[in-house]
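>>> Only the shape, not the letters, is given here:
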C-alpha cells in the first residue's frame, strides 16, 4: 500500500536526506524513530516526581508528547528537505495498525528503527534493539553455545510455554513455543531491513496469540518498480582481549520491466570474534581453545514484485538465515579476572551450535476502489542443533559436584529442535485516510509443528557408577535398564499448535479531532503433544496430551487531536497465551515433588491472559524542533504460566500459578536546539510484581505477594549527534548511553528454586561513540563500543544448586572498528 498523508501534518512533503542521520529522523516513506527523555543524574525519587508531573501535563493536553518511533540513535532515512533546513525533527511511517500511517498519528506506544538509524548506532541483532527501547528487556543464556533467550515488554515475559511477545518478519509470525530447554525464538539479523517496529502492550486483536506483552516486527524493503536501489555495508573491528570481527553485505533492487516487474536480492555474512578462552580443567594454564566464543551469521533474501495491473501487486519472497555459535559467552568466575582481561572457562568439551531457518512468503495487495485486499501466505521451516557440554550437569546430579573427581570424564549433550509453520492471513481494509470510518477485517490460520529432542551420551556412565559404588557395576545393574544406542537420557517431544481466528478493528471519527476505536479477535486454538522418553535415567514412556480453547481478545480506545499538533489517547486491550501439556516427572524427582506437597505434576496447563490499561500523549513543540511522547500503563496478568524448579533432579515443570500487576510509564524526547545538533533521551519505569502468594508444602512457597517478575525497573537511553559540513559532504559525531537498574528482589529463603549464592543482577552502563562522514551516499565511520570497557558481571549463575562452578556474563569488551556503507 502506498503511504498516505498524515492527518495532522498536511504541509509536510516527503524527501530524502540521508545526511540527517540524527537519531530522531522520521519520514513519511521510511522509518525512523527515537525514544528519549530525562537525565540519568536524577535520584529515583526526583525522577518519579519529574516524570509524573510531565505525564500529567501531557495527558491534560499540554502535549508532552512525541513519537516513540523516533529512532533512539538512528540516522534519518527519508527526511523532509524543508524540515532539514529549518532544523525540525522529521517524520516516520509505520504499519502498526496494518495500514501505512505516520507514527505520530498512531494512538499506541511504539518505537521504530530504520536501517539507516540502526547503522548509525551499530546495531546488528535484536540484543542491540532492545537495549535502546524503553520498557523492553532482553536476556540471552548462551549455555552450551545455544542461543536461548527471553524478551520482556513492560514486565510480561516467560521462558516456558508459548511466547509472550510476538515476533514477525513482515506479516509472518515466527515466535516459537519453549519446549523444556532447547527451544527459543529466532530473530532476523539486522541487514537490509526497511525498519523494525516494537509495539508495547497486548496486540491480541491484530496480531493474535503470543502478543500479550507486545510485538516486535521486522519489516523488509520491497522491490521498487521504478528505481534502482543499492545498499552495501562492510565492517572490521578489534575487541580488547579478543579476536577480530568483520562483516560484508550487499543488497540490490532493480526494475526489470518498469512499473511491471522488479527484483530485490541481498546477501550478508558476519563473524564476531571471541574473547573467552577454554582451558584444561586439570591443567588450567593449558589453553585448549583461544577466543572460543566466536560466532557467524549468514543471511540471503530475494523478492520479486509483479504488477499485472496498476492496482495489483504480487510479491513472492524467500529469506534464509544461518547462525553458527561456539563456546557460549559465559566464563567461570574462579578462573577469570576481568580487571586484567582474563576470561576463561574449563568446559570438559567444546560446545557448538547451528541455527538456520527459511521463510517463503507470497504477499498480494489489490486495491479495489476504496478497499484493499491484502493476503499473506507463508511457510517457515527451522532447524537448530546445539551440542552442549553436559559433563558438569551429569557430575552434579550423580556425584554432587560439577567438577568431576574422575579425570577425563565427559558427557556430551545434544539438543535438536525442528520447527515448521504454515500461516495464511487475508484482510480487507479501507484505504481512504480522509474518511470518518477506517476499518480492517480479516481471517488468520496457522498450523505449527515442533519437535524437540535431547540426548545425553552415556558412554562413561560405567566409570561414574563404579566411583559411586566403589566396585565395578554396569548401567543396567544400577538403573535396571541398559543404555539406548549409547545414550543414558533421551527425550523426544512433538507438539502441534493450530489456530483459526477472525478479527476486525474500526476507527470512527466522531468529530474532526475525536476518534473512537473498537476491535475484536475471536480464535479457536488447539494444542497436541506427545512426549517420549527412553534411556536408563528417565525410563521408557510415551505420554500424549491435548488442550483447546476459544479466546476472545477485545480492544477499546479513544484519541483526540489537539490544537498544538498533539495527540492524546487511551486504550484498554487484552492479550492471551495458549496453554499446553507436558509429560509426568520421572521417579528420580520424587523427593522434589514431595517437597512441593504433590505426587505428580499436572499433565496440562491452561492459558494465561493480560488486561492492559494505557493513556498517552504525543506532540511537537517550538516549531517542530522538539518532539515528545509519554504513556502510563497498568497490566494485570492472571493465571500465569510459569516454571517450577525440581532442583535435585535438574528438571522443571509448568503450572498456572498466581497473578501479577505491572505499572509504569515510558517517556521519550527528541530535540534539535540548532539544526546541526540532535539530542534524544528516553526513560521507562516498570514496577512488575506478583499480586498473590503461591504456597506449597509448608514452609515453602513458589512466589509471594510482592515478589518481582525478575526485570530491572528502570531503563534510560541518551544520545546526541552533531552534524557539520565537510568538503562536499557531511560529517557527524554521535554518542549513545544506555542504563539498566538492578533488580531489587528481596531474598526469599523458602522460595522453591532460590539460590542464596546468586545475587540479583546489578545495574549496567554502556557507552558507545561513532564519528564519520557521508559523501553522495558513501558513509565511512569509526566507532568504539563499550567505550569505558564495562566489566559488570550481569549474568552470574550456576547449573545446579550444588555446583561450585559459577558462570559470569558481561558486555563484549571495548571494541574499536571501521564501518563503510553505501546507499543509492
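Received the coordinates, thanks. These numbers were taken from a predicted model, which means no experiment stands behind them. Numbers count the residues shown, from 1 in each chain.
>>> Could you use CA atoms for every contact and neighbour count after this?
Will do.
>>> Just the buried positions in stretch 370-385, please.
372-385 (16 or more other CA atoms under 10 Å).
>>> again, but for stretch 664-682
Residues of stretch 664-682 classed as buried: 664-672, 675-682 (neighbour count, 16+ other CA under 10 Å).
>>> hang on, the earlier thing: could I get the buried residues of stretch 370-385 as JSON lines with distance to residue 349?
Below are the buried residues of stretch 370-385 laid out as JSON lines (distance: CA to CA, whole Å):
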{"residue": "372", "distance to residue 349": "56"}
{"residue": "373", "distance to residue 349": "55"}
{"residue": "374", "distance to residue 349": "51"}
{"residue": "375", "distance to residue 349": "48"}
{"residue": "376", "distance to residue 349": "45"}
{"residue": "377", "distance to residue 349": "43"}
{"residue": "378", "distance to residue 349": "39"}
{"residue": "379", "distance to residue 349": "36"}
{"residue": "380", "distance to residue 349": "33"}
{"residue": "381", "distance to residue 349": "30"}
{"residue": "382", "distance to residue 349": "26"}
{"residue": "383", "distance to residue 349": "23"}
{"residue": "384", "distance to residue 349": "19"}
{"residue": "385", "distance to residue 349": "16"}
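>>> So which of the residues you listed belong to strands?
Applying DSSP state E to those, the entries found in strands are 372-385.
>>> and of these, the nearest to residue 434?
Nearest to residue 434 among these: residue 372, at 15.3 Å, using CA to CA.
>>> so the closest one makes contact with residue 430?
Yes - with contacts counted by CA atoms under 8 Å, residue 372 reaches residue 430, the gap being 6.2 Å.
>>> Below is structure B, check it against A:
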C-alpha cells in the first residue's frame, strides 16, 4: 500500500427586469395554480425577478417552472423525480440529502454552485468539510410550483447562485375558503417490498378574510432494493415532514406570513452496491448487494422557519423577511478496509470500523427589499441582505462489533471536530428603463462582504492515542461587486427576445490544518472565491394562438479562479486540499417546446448542449489539463413527453394517458483518466408511463418509472482508490405507483 493512499485515507477521515407587471405580492405566488399550462410552464406565473410577478414567457431570463399539479400527476416526491425534465441540469447523486446540483456545466470542488430556496428561505448546500455542498432534499408536498432559473442569479440571490437557482414555492394559506387534499400511493420497486407514500393539506380560514392557517404533512416508507450482510433492503428510505403556515391580513395593504417546517429522512444504508466483497470475491445472491461489514446508516433532519411582512402600495411593494434553517446530519461509511490497510487491523475482526461524520448547521438570514411600481418607464429594485451561519462538524473513526454497530467495547481510531462561523452581508439593486414600451434595459449589481472563521481540534490521532489538540484559528474574507445587464425586446404579443450579460460568484474557504498535520504535509490556510461571466441571448415565442410555446437560448460562460482539488506532497506523500485553478468555459444551447396541437393533447420536449472544459491546466496539471471536460457534466441532456386527456363515454370521467422519456449523455467523475477514482458514467435513457381517471374532486393515477429497468451507474463511491471495491449508484429500478387523490 503506497504512502499516497495512506494520506488519502487520512484525508477521507478529515472530510466530512422586464415588461411592467404587478409587483410581486403574497397572492402573486398563489396565482400559479390558475394557469392552463403545466408541463413546461409557458403560462405559469413566476416571481423569479423578486420585483414583478410575470409568466414564464414574459420573464426575460432562462426560467422553467413546473406546477404542483403537474408534479403530483407524475408522482414526484423529491428532486430526483423531476430534474431530468429541465434541460441543462445534471446531478452528482449519492442518494437522499446527498446531491450536488449542476446547472449549465458549472461544477467543481467547494461550495454548491446552485442556489436553493424554499420560499424566502436560503437552503443552499454548505461548503462542507468534504467539499460536497449538499443541500436537503425538500419533499414535494403541498407545493405550488418549482422554478428553475438557469444562469447566474447572483445579483438578486447572492453567493452560490453562480450557475442558477432552484426555488420551491409552497402553496399559501387562503383567507376565505376551506380547502385541502389527501393523497396516498402504493409503490412497488423491483427487488423491494411494497412501499407507501401519503401527503395532505388543510386550509383553515380562522377569521374569514383576516387570518388563515394551512397545515400539511408527508410520509413515505420506500423499501430498499439493496441488501447487505445484516439486512435485506438496507437502503430503504423513511421520510416524514410537516409544515404549518399562517397568513394574517393586518390591513388591506399589509400581510404577515409565517412558516415552520420539519423534515427527517432515514436510511439504514446508502444507495450504492458492490459487485465484489472486501476479499475481492464476487457477491452472489441478491441482485444488488453491499460488501460493507459495518452498518452505515444515514439521518438527515431539518427545521425551517420564516416570517415575511409584505406592504403593498400603488408606488411599489416593501418586503421584509427573516429565516432560520437548522440541519443535522449523521453520515456513516464503512472504514474496515482502511483500518486494515493503514493500521494492520484485520477488516473482519479488530479492524471492523466505520467513519462517522456528524454535522450541525444553523443559518439565520434576513432581507429587506423594495420593488417599485411607478407606472412609468423607470423601475427599481433595492434591497439589503444578511446571513449568519454556524457549523459544527465531527469526524470520528470508531470500531464496531460483529453485528457492525458501535458498542461499549468500541475504541476510536480517530476523532476530530471543526467549528465554523460565517457572516455575510450584501446590498443589491436593479434599475430598469423602458426606452419604448417594447424595449427595456435592466442593470443590476450586488455589493457583498463575506467573513469566515474556523478552528479544528484533533482529539484522537490517527490509529489511536491523544491528538494534537486545537489547531490555529483560520480566517478568510472577501468582498466585491458583481453586475448584471439585460436588454429585453417584446417584439410583439407572440415573441420576446433578450440579451443578458450576468456575473456570478462563490465564496472561498479554509483548509483544515489539523488534517494536513496527520499526513505531515503543509497546505495553504485557505482558498479564494471564484467567479464567472455568462453571455446569453434568448428567444421566447407563443405561436399558433398560444398552442405552441418554443423557447431557446445560446450561452457562453467564462469561469475564472475555479476552485479545484490541489495536491500537497512531502516525500512520497500526496495530500488533497482545495485551491484555486485557472479558467474554464462553457459553450451551450438550450431549447424547450410545449404544444397543444388539438384539444386534450399535450406535447413537451427539452434539449440542452453544454461543452464545459478547462481552458488552463490546474496548478497540479495531473489533476486537470486544458481541454478536459468538467466532471458530472454531460454534453447532451434531453426529455420529451406526451399526454392525452378526454372524457370517457357518457360517464363524466376524465381519462388521461401519458408517456415521457429522458436522456442523459455520458460524463465522468474526474477531469481525466489519470486521476485516482476517475470513472466514466455512460449515457442512458429513462422511460415512464402514466394513466389516470378523475371526476370532480377525486382522481386515481398509475405511474411507471424507469420502465425498462435501466441500471447504468449514475455515480461511484468516493472511496480510497486501491483499497475499496467500486460502489455503484443507479437510478431507482422500475417502480409502479398507484395513487389516489381527493380534494375538498
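Now that the structure is in, tell me what you want to look at. Treat the numbers as computed from the prediction; the structure is a model and nothing was measured.
>>> Any idea what the TM-score comes out to?
TM-score for the superposed pair, counting by TM-score structural alignment, normalised by the length of structure 2: 0.89. Supporting figures: 700 aligned residues with a CA RMSD of 2.8 Å.
>>> rewinding a little: identify, from the ones in strands among the buried residues of stretch 370-385 of structure 1, the entry nearest to residue 105 of structure 1.
Checking those one by one against residue 105 of structure 1 (CA to CA), the nearest turns out to be residue 372, at 20.4 Å.
>>> Which residue in structure 2 aligns with the closest one?
Under the alignment (TM-score structural alignment), residue 372 of structure 1 pairs with residue 317 in structure 2.
>>> And that match, how close does it get to residue 47 of structure 2?
13 Å (CA to CA, to the nearest Å).
>>> same question, residue 232 of structure 2
Distance of residue 232 of structure 2 to residue 47 of structure 2, given as CA to CA: 45 Å.
>>> Repeat that for residue 568 of structure 2.
For residue 568 of structure 2, the distance to residue 47 of structure 2 - CA to CA - is 46 Å.
>>> the more surrounded of these two?
Counted by other CA atoms under 10 Å, residue 568 of structure 2 and residue 47 do not tie: residue 47 has more neighbours, with 21 against 18.
>>> Per the alignment, the more buried one pairs with which residue of structure 1?
Under the alignment (TM-score structural alignment), residue 47 of structure 2 maps onto residue 95 of structure 1.
>>> Over to residue 338 of structure 2?
So, by TM-score structural alignment, residue 338 of structure 2 is matched to residue 393.
>>> That match belongs to a helix?
Yes - assessed with DSSP: H, G, I helix; E, B strand; the rest coil, residue 393 of structure 1 lies in a helix.
>>> Does it touch residue 800 like I think?
Yes - with contact taken as CA under 8 Å, residue 393 of structure 1 and residue 800 are classed as touching, separated by 7.1 Å.
>>> which residues in structure 1 does the lengthiest helix in structure 2 align to?
What stands out as the longest helix in structure 2, according to DSSP state H, is helix 3-14. Across structure 1, nothing matches helix 3-14 of structure 2 (TM-score structural alignment).
>>> can you tell me which residue is nearest the centre of structure 2?
By CA atoms, centre = their mean, the mean C-alpha position of structure 2 lies nearest to residue 101, the distance being 4.7 Å.
>>> looking at structure 1, where would I find the counterpart of the helix or strand hosting it?
Using DSSP states H and E, residue 101 of structure 2 maps to strand 99-103. Aligned by TM-score structural alignment, strand 99-103 of structure 2 falls on residues 149-153 of structure 1.
>>> Just say helix, strand or coil for the residue nearest to residue 72 of structure 1 when sequence neighbours are not counted.
Ranked by CA to CA, 6 or more residues apart in numbering and with sequence neighbours excluded, the top spatial neighbour of residue 72 of structure 1 is residue 34, at 3.6 Å. For residue 34 of structure 1, the secondary-structure state derived from three-state DSSP is coil.
>>> Burial check on residue 34 of structure 1, number of neighbours?
Residue 34 of structure 1: 39 surrounding residues under other CA under 10 Å.
>>> before we move on, what about residue 744 of structure 1?
By other CA under 10 Å, neighbour count at residue 744 of structure 1 equals 16.
>>> show me where structure 1 has helices.
Under DSSP H, structure 1 gives helices at 44-57, 81-86, 115-121, 126-131, 204-207, 391-399, 461-469, 475-479, 590-596.
>>> List the buried residues for the longest one?
Within helix 44-57 of structure 1, the residues scored as buried using 16+ other CA under 10 Å are 47, 51, 54, 55, 56.
>>> How about the fourth one?
Of the residues in helix 126-131 of structure 1, those scored as buried under the neighbour-count criterion (16+ other CA under 10 Å) are 126, 127, 129, 130, 131.
>>> Understood, closing this out.
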